[in-house]
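Asks: Sequence and predicted model, in that order:
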Amino acid sequence: MLRQYELVERVKEYDPDADEAMLNRAYVYTVQKHGTQTRASGDPYFSHPVEVAGLMTDLKLDQETIATALLHDTVEDTLATIDDIEVNFGGDVARLVDGVTKLSKIEQMPENERAAENLRKFLLAMSEDIRVLLVKLGDRLHNMRTLHFIKKPEKRERIARETMDIYAPLAERVGMYEYMREMQLLAFEQLEPEAFATITKRLEQLRDKGGGQVDAIALKIKQALAEAGLSVEVSGREKHPYSIWKKMAERHVSFEQVTDIMAFRVICESEADCYNVMGLLHRTWQFLPGRFKDYISTPKNNGYRSLHTSLMYENSMRVEVQIRTREMHQLNEFGLSAHWSYKQGDRPDGQVGWLRDLIEIVDASHDPEELLEHTRMAIYQDRIFAFTPKGALFQLPKGSTAVDFAFAVHTDIGDQTVGAKINGRHIPLRTQLQNGDVVEIIKGKNAVPQMSWLSFVVTGKAKAAIRRAVRLKERGEIVAMGQKLFDQIINQVPAKIGKKAMREALKRLEMEDDDDLYFAIGASDISDRDVMEALVPGCTEAMPERPEWSKTGKRLSIRGLTPGVGFTLADCCHPVPGDKIVGTRRSGEKVEVHAVDCHALASGIDSDWIDLSWGRQSAGAVGRIRVTLYDRPGTLAEATGIFAQNNANVRELERAQYDPPFQSYDANLEVKDLAHLNRIVSALRASDAIASAERI
């Protein structure tokens, strides 16, 4: 553990003007407040904030951040308050400590909700000052280094999982790759102990067998570059076990089949030297097509800049090489924290672009599961680059579509999207973007996000915004329906309903306003009798119970529809019971039911999508098939005979095509369900009179 004078000296080395007295006070304050508290390791508790402060000095962060690291647990774990911190250390430190402190312990909530709530508050605090994140990452890294002292395996696993899912990705997003790699490695050891032990052992065996192979390759690369007059530093390392395990899982290969276990880094004097080095390496050793990435001309969102390439070294050994300048290397390893060094006059705005997206996700997410899902999407995915027509650059996850791009530019643009052009050509909104695409979003004044977009968007921001818009629209429609039903209900009440009666009814039902009541009625969350009883207590005592009518015969029932909403079966795909179905809805019209693989859906329908399924009593619908017959007497009669033998009533039959020696007919058949329709198609295909039969 760092002693008091050692910590202060570290800060003074890079910031001679630091407030030594304030740092001393913060050190003494945390020692006194934590007193006799101990950690799972048996060490004094104050050793933890002191070590976190030491990590912050490694990053050369300012004195307020060092003080925050020392004090970050005092409010949560001692009798100290934020007011005490402000009085003793100033408003800036108090604000940072408040941001890092876990603001509430919701012990009764389920684990996922507790994690989501803490994440929500943390993201909001982080948005005000990125230093909150830097201290939190240092806090988590030190906790991971001492995780093995915790006795309960389930607690170790929970902390490791949270680190892998939230904190390591956050470290990557702000460019702190050293923190990210160590967190992943320590979490991997806890979450996959057998895999960790196996890969570690294999690496040791490889190391013993190779006998300094990494150093030998690094020397060979350096000699090849020196002969060309390039002065560089070359270092090499084995990839850590988690990185290897991840590649094994992604590529479905064994350890022996992972060929790029070794990675090398070339540090150059200038940006021009980086490109010269890359060219020389590609001329000296064969490079692997598709594995070259230029993050110098097009940096990552977190500011990361480097050239990446993979080479086929001697004996068909594949190695990865990263090429960068010294300045790039410093920024790459420590990311945003490097900008917060005391030397930097122009500190970055804490509201960096991706962080703004996270805050919008916090506001849009409906429940804890959504929040965690969308946040993980936003902070940990491989990226592509796309441009607006004016040349503004946006980074998006691989697989992103024009809709993802629209929401990345601005939520309002995403909400108003009706179409898009990629590189000047109109394209379907579900089209995936490629690196370098120029994307123009076409907007409509009355446009709203469509439920169908959720089937192809990949960014957390887009998913959260679409779900929020759909929920608001659905609520408005249900409220309107509920209001109509309410008007029918009050006609059955033996009294005139005024404003006072309405206020009293809302109190009895524990609802805030009229819209809450209308929504409950429209969504069938409350019965007519309960509403009537709330309006006029005692009025339903003499009323008979209303019978429930079951659906019989061939009546179709659809699950997932709002009560009172009608539906029709789409003519484009003729869904029958047994098909997977969705509904499309336009304002003021009935829901149209489609099979999920309907071509009309794939080409885009300007309406909302609703998840639907068939009810238990559903039986009987019209299926459509195309039958291609040999053009000779009796073949049509044989086809209609097969319909009759299989108890299928022909509703419509028309010739679709005549192409000697064949003629094709489209038939609409009344069938019980999908299995019934499939039996008819199979029987047709078995006939010698029929060339082909298929559902259309």
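Replies: Cool, the structure landed. Numbering: from 1, shown residues only.
Asks: contacts and neighbour counts: CA atoms only from here.
Replies: Noted.
Asks: give me the number of residues near the residue nearest to Leu509 when sequence neighbours are not counted?
Replies: If the residues on either side of it in the chain are set aside, Leu509 comes closest to Ala534, at 6.9 Å by Cα to Cα, 6 or more residues apart in numbering. The burial metric for Ala534, expressed as a neighbour count using other Cα atoms under 10 Å, is 19.
Asks: what's the next secondary structure element after the helix ranked longest in the chain?
Replies: Taking DSSP state H as the assignment, the helix of the chain that covers the most residues is helix 460-490. Sequence-wise, the next helix or strand beyond helix 460-490 is helix 499-509, with elements assigned using DSSP states H and E.
Asks: ok, residues contacting the very next helix or strand once past that next one?
Replies: Proceeding N to C from helix 499-509, the next assigned helix or strand is helix 514-522, under DSSP H and E. Taking Cα atoms under 8 Å, 6 or more residues apart in numbering as the criterion, the residues outside helix 514-522 that touch it are 475, 478-483, 485-486, 506, 511, 526-528, 562-563.
Asks: how about 10 Å then?
Replies: 474-486, 489, 502-503, 505-506, 509-511, 523-528, 531, 562-564 (Cα atoms under 10 Å, 6 or more residues apart in numbering).
Asks: Buried ones among these?
Replies: Applying 16 or more other Cα atoms under 10 Å to the contacts of helix 514-522, the neighbour count classes 475, 477-483, 485-486, 502, 505-506, 523, 528, 531, 562 as buried.
Asks: Could you report the neighbour count for Lys201?
Replies: The number of residues packed around Lys201, counting by other Cα under 10 Å, is 13.
Asks: do the one 10 residues further on as well
Replies: The number of residues packed around Gly211, counting by other Cα under 10 Å, is 11.
Asks: do Gln32 as well
Replies: Residues contacting Gln32 under the criterion other Cα under 10 Å number 13.
Asks: What is the helix or strand where it lies packed up against?
Replies: Counting by DSSP H and E, the secondary-structure element that holds Gln32 is helix 20-34. Using 3 or more Cα pairs under 10 Å, 6 or more residues apart in numbering; DSSP states H and E as the contact definition, the elements that helix 20-34 packs against are helix 4-14, helix 47-58, helix 63-71, helix 74-77, helix 82-89.
Asks: also this one, for the comparison:
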Amino acid sequence: MNGKFEFSTEERDETLNILNKLKSEIGHLLVPGDEEKLHEIIMRSLCQNELSRNSFGHNPILLCFQTALIAVEEIGLRRDAVIAILLNPGVQGGFLSLDDVRGMFGDSVAGILHGLKRIAELYSKNPVVESENFRNLLLSFAEDMRVILIMIADRVNLMRQIRDAENGGVKRNVSEEAAYLYAPLAHKLGLYKLKSELEDLSLKYLEHDAYYLIKDKLNATKKSRDAYIAGFIGPIEEKLTAAGLKFHMKGRTKSIHSIWQKMKKQKCGFEGIYDLFAIRIILDSPVEKEKMQCWQAYSIVTDMYMPNPKRLRDWLSVPKSNGYESLHITVLGPDNKWVEVQIRTDRMDEIAEKGVAAHWRYKGVKSETGLDEWLANIRSILEHNGDNLQVMDQFKMDLYEDEVYVFSPKGDLFKFPKGATVLDFAYHIHSKVGNSCTGARISGKIVSLREQLRSGDQVEIVTSAVQKPKQEWLNIVKTSRAKSKIRLALKETQVKEGLFAKEMIERKFRNRKIELDESAMTRMVKKLGFRETSEFYRHVSDGTLDINTVVDKYLEILQRDSNQGDVPVSADGYTLQNEVLPQGMDDVLVIDRNLKGIDYQLARCCQPIYGDSIFGFVTVSGGIKVHREDCPNAAELRKRFGYRIVRAKWSGKGSSLYSITLRVVGNDDIGIVNNLTSIISKDEKLTLRSISIDSDDGLFRGNLVVMLDDTSRLENLLKKLRMVKGVKLVERI
């Protein structure tokens, strides 16, 4: 370690200030001896110089205190979580064991630290959550809800602290991850304030110009906006007071991120966004009168201003699965401007601000949130799904969904994401019900299993003993739970069909006294047009492919081998036959763990060739597109789909020919084109595929499409072309 770790004066003062705030908030919850033990551990780590600053130069102790304060004040966590946060540097540094923590502070603190340690081990490999470690990250989250909440608090703190950081690459990675993982998690857990802050800060660091454009516009219109809000709420306050209600009101401007999303969605400027703010009426109401007083306030507001019935959201009667309760209405205010009004009580408001953690303060009062079921669902998906990318897509899909509420025939209430179908409902009841579902009866009417659920529906599933899960069902269902169960059922069916078909083929071969050769069998499957053996067996099993056709094709291949004197070889020789490769390609693309035989293609947008720095992008179909690191689309792919990026490199030698396009600009002189083409034609390892030339004002601009084998030959070609008299620019595009 370089030099002794020391606090600056400012860091020491801020740490002591936060410590006093923490003691005033949770001091009464500490067990005797907690404070002394914590002080001793922190001082020991300082004295033994066991700590170091992070990549942004931040003090780890101060960061922990800042995170702990966010966890307490803005989320509502208490003693165990705070102690775990403050001990985390010691556990991560290896000078404090989990057994020591368990002995001094209990199993709960040690359990939280275990989850945090697993996550830190993932981040030591790479600061961005990639597909390969996303599964482990979710498993760590799913072990204890507080691990998720602490990680959200930690990310909010880090995003606040890196405002002036110079480490641009890491700052971008941290911001992208905050946007695509932590903000949706905060949303799911009801931490709407922190979710908005993460989104706004991510936008600020990733799209600086857009952020400040909206911020400046909001500042410029603040005075008129405040005046409008005051004029809007004044009459409402008078009516609510006259009705004897205790309340307070506040106006809230929508987040910069949400305004930016609206601008992009509606394809308009800032001035085209009208619902820039919302009014919140927060009632001081006893629990038994909450609903009555909220609807009373609703009646008063809608008597004064015309409501939009399509924009009524009733989360009083049936709260969201994260516990959110509120009435949302949109009314037409003065100057014909639409204004959103939210009506809730103090208790509901605290749950809306602090999310799931606030329920612990109100045990017994609608404290069941459905989040335990959600986490159990994550665990189930992780156990039964082998594809990390599918897990991530399903997980993200579940985070931001609106909800519909439907009933079983017995009157039980179920919540589903908007767009869920009858088939989702069937799989929610039981896997066997889902696997045999043919439709449903809703309000006495028979509907198909594709029918989308609507709030208030009473759903009775119709089943059939002969029904089986189908591949296309994956496109019908909306919930990750149903998708996971369908994939599991399809795998089981595939295995059964494969065994049955294989047994049929082997029996037929034995009856006709034909010896089975695996390599010939593999080639025969490809010749019949099947990419996967499992697909071939499925067609044999369901009778789509006649078994006699299989035998005839197999004998035809054996006959051809015999005529050509071929010697049968191992099936290993055919592992790459299903690749989508350029003709003549014999280079091996090694992706991550030296995997070969991967279905990949070279991206047309950047035309990578052997020797280029490359990365892989996993497409929706499961194949991999290989892009250059400097591809014009690389930044957008990393930003929006960072979890689909895989590392890639070339292996072997560049003996295949790749197509590249060169842009040439030069003086429009006689013979210059001949000079360019002659350079290419003289090199036997180069092939000119096409040339297009435009001439304008004494300059010519042209594109040359050339076939070559690697970047070294490309560099030599560029040097030669740039030396041609009259050529001003030669570049690869």
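Replies: Yep, it's here. These numbers come from a predicted model, not from an experiment.
Asks: re the thing from before, pull out the buried positions in the helix holding Gln32 of the first structure.
Replies: Neighbour counts using 16+ other Cα under 10 Å place 20, 22-23, 26-27, 29-31, 33-34 of helix 20-34 of the first structure among the buried residues.
Asks: Kindly reformat those as CSV containing distance to Asp129 of the first structure.
Replies: Rendered in CSV, the data for the buried residues of helix 20-34 of the first structure read as follows (distance: Cα to Cα, whole Å):
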residue, distance to Asp129 of the first structure
Glu20, 23
Met22, 21
Leu23, 20
Ala26, 20
Tyr27, 23
Tyr29, 24
Thr30, 22
Val31, 26
Lys33, 26
His34, 26
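Asks: re the thing from before, of the helices and strands packed on helix 20-34 of the first structure, which approaches Ala639 of the first structure most closely?
Replies: With distances scored as Cα to Cα, the stretch of those nearest to Ala639 of the first structure is helix 74-77 (79.2 Å).
Asks: Report the contact partners of the closest residue to Val31 of the first structure other than its chain neighbours.
Replies: Residue nearest to Val31 of the first structure in three dimensions, not counting chain neighbours: Phe46, with 5.5 Å by Cα to Cα, 6+ apart. Contact criterion Cα under 10 Å, 6+ apart gives 1, 27-39, 70-71, 73-74 as the residues in contact with Phe46 of the first structure.
Asks: what does Phe46 of the first structure align to in the second structure?
Replies: Counting by TM-score structural alignment, Phe46 of the first structure lines up with Ile61 in the second structure.
Asks: Show me which helix runs longest in the second structure.
Replies: Identified as the longest helix of the second structure according to DSSP H is helix 208-242.
Asks: Could you report the separation of Lys649 of the second structure from Ser124 of the second structure?
Replies: 22 Å (Cα to Cα, to the nearest Å).
Asks: Against which helices or strands is the longest helix of the first structure packed?
Replies: Counting contacts by 3+ Cα pairs under 10 Å, 6+ apart, helix 460-490 of the first structure is packed against helix 353-364, helix 368-379, helix 402-409, helix 411-415, helix 514-522, helix 528-535, strand 608-611.
Asks: That one against the second structure, how far on average?
Replies: Here helix 460-490 of the first structure, set against the second structure after superposition, deviates by a mean of 3.7 Å using mean Cα distance after the TM-score superposition for the first structure.
Asks: Now do that helix: distance to the chain's middle.
Replies: For helix 460-490 of the first structure, the separation from the chain centroid amounts to 25 Å (computed by Cα atoms, centre = their mean, to the nearest Å).
Asks: what's the angle between it and helix 514-522?
Replies: Direction vectors for helix 460-490 of the first structure and helix 514-522, defined by axes from the mean of the first three to the mean of the last three Cα atoms, to 10 degrees, enclose an angle of 80 degrees.
Asks: So which residues of the stretch 201-350 of the second structure form helices?
Replies: Assigned by DSSP state H, counting those that start in this stretch, the stretch 201-350 of the second structure shows helices spanning 208-242, 256-266, 290-304, 346-354.
Asks: Ok, which of the ones you listed comes nearest Ile547 of the second structure?
Replies: If you check each of these against Ile547 of the second structure by Cα to Cα, helix 256-266 wins as the nearest, at 53.9 Å.
Asks: more neighbours, Lys649 and Ser124 of the second structure?
Replies: Neighbour count, other Cα under 10 Å: between Lys649 of the second structure and Ser124, Lys649 has more, with 18 against 9.
Asks: quick check, the more buried one in a strand?
Replies: Yes: with DSSP: H, G, I helix; E, B strand; the rest coil as the criterion, Lys649 of the second structure is located in a strand.
Asks: corresponding residue for it in the first structure?
Replies: Counting by TM-score structural alignment, Lys649 of the second structure lines up with no residue in the first structure.
Asks: State the distance from Lys649 of the second structure to Ile591 of the second structure.
Replies: Here Lys649 of the second structure is placed at a distance of 7 Å from Ile591 of the second structure (Cα to Cα).
Asks: repeat for Gly27 of the second structure
Replies: Taking Cα to Cα, one finds Gly27 of the second structure at 52 Å from Ile591 of the second structure.
Asks: what about the two, which has more around it?
Replies: Set Gly27 of the second structure next to Ile591 and count neighbours by other Cα under 10 Å: Ile591 wins out with 18 against 15.
Asks: Please tell me how far the residue nearest to Val31 of the first structure sits from Leu561 of the first structure.
Replies: Distance of Phe46 of the first structure to Leu561 of the first structure, given as Cα to Cα: 58 Å.
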